[in-house]
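Q: Any chance you can model this:
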Amino acid sequence: MDKYTIPSHLDDPELIGFWTIDEFLAMVIPFVWGILTQHILIGIAFAFAGWWGLKKAKAGRAGSWLIHLAYWHLPGGFPSLRATPPSYLRLMVG
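A: I've put the predicted structure just below:
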């Protein structure tokens, strides 16, 4: 008998059903939009495309690399992404 056990699934992402949270939101948001605008089939198609596209974009990597990609390639004023501080503030930043 082993006195100590080491968990093997410590870093697994949180799941809702069979999907990670970001995949779930990529499916639910277009589906709800389709219901609200009375275009259910278009909503289902966009939900499937969103889930499939996000799954292919992640492709075995952590989901955080998409956030890093968005940080560097989207404009600075994009919502919820902090901008790099200007060069004259580099002493204050550390």
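
Q: only C-alpha atoms for contact and neighbour calcs from this point on.
A: Noted.

Q: what sits against P13?
A: By CA atoms under 8 Å, 6 or more residues apart in numbering, P13 lies in contact with T20.

Q: Figure out the helix or strand that the residue nearest the centre of the chain lives in.
A: Closest to where the C-alpha atoms of the chain average out (CA atoms, centre = their mean) is D22, at 4.3 Å. Secondary structure from DSSP states H and E places D22 in helix 21-36.

Q: Can you give me the buried ones in that helix?
A: By neighbour count with 16 or more other CA atoms under 10 Å, helix 21-36 contains the buried residues 22-28, 30-34.

Q: want to put them side by side, so please do this one too:
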Amino acid sequence: MEPVSLPKHIDDPIHLILWPADEMAAFVTCLIGGMLIGQLILAVAIGVMAVKFYRRFRDNRPDGYPLHAAYWLGLLPSRAVTIPNPFIRRYLP
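A: I've put the predicted structure just below:
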């Protein structure tokens, strides 16, 4: 049998080029916005700053915080029976 190399951290998010996928999404959003308005250099600079601020935001909170915050704001609706509607803030009997 040949030895199999395992990654150091199994639960790490997918990395695309330099950044994890969630950080890359912030950069690509700024990049596409810059292409649409014709200011690519400015958008790249704003994208790098957005990744820096998002990384600082994400590192100071528990794992999965952005996903839970997106659900709480109603950005990730689900038709599942076990997941309540995020806009119902108070349940009455």
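
Q: Who are the packing partners of the longest helix along the second structure?
A: Looking across the second structure with DSSP state H, the single longest helix is helix 40-59. Judged by 3 or more CA pairs under 8 Å, 6 or more residues apart in numbering; DSSP states H and E, helix 40-59 of the second structure is in contact with helix 21-37.

Q: which residues touch the helix it packs on?
A: Here helix 21-37 of the second structure makes contact (CA under 8 Å, 6+ apart) with 13-16, 40-44, 46-48, 50-51, 54-55.

Q: Return the closest of those residues with respect to Y71 of the second structure.
A: Y54 (17.6 Å; CA to CA).

Q: Which position in the first structure pairs with the closest one?
A: Matched across to the first structure, Y54 of the second structure falls on L54, judged by TM-score structural alignment.

Q: and its match, what does it touch?
A: L54 of the first structure makes contact with 23, 26 under the criterion CA under 8 Å, 6+ apart.

Q: Compute the distance between it and M92 of the first structure, please.
A: L54 of the first structure is 38 Å from M92 of the first structure, where distance means CA to CA, to the nearest Å.

Q: Once you drop chain neighbours, what's closest to V51 of the second structure?
A: E23 (5.6 Å; CA to CA, 6 or more residues apart in numbering).

Q: Distance-wise, check L31 of the second structure relative to P66 of the second structure.
A: 21 Å.
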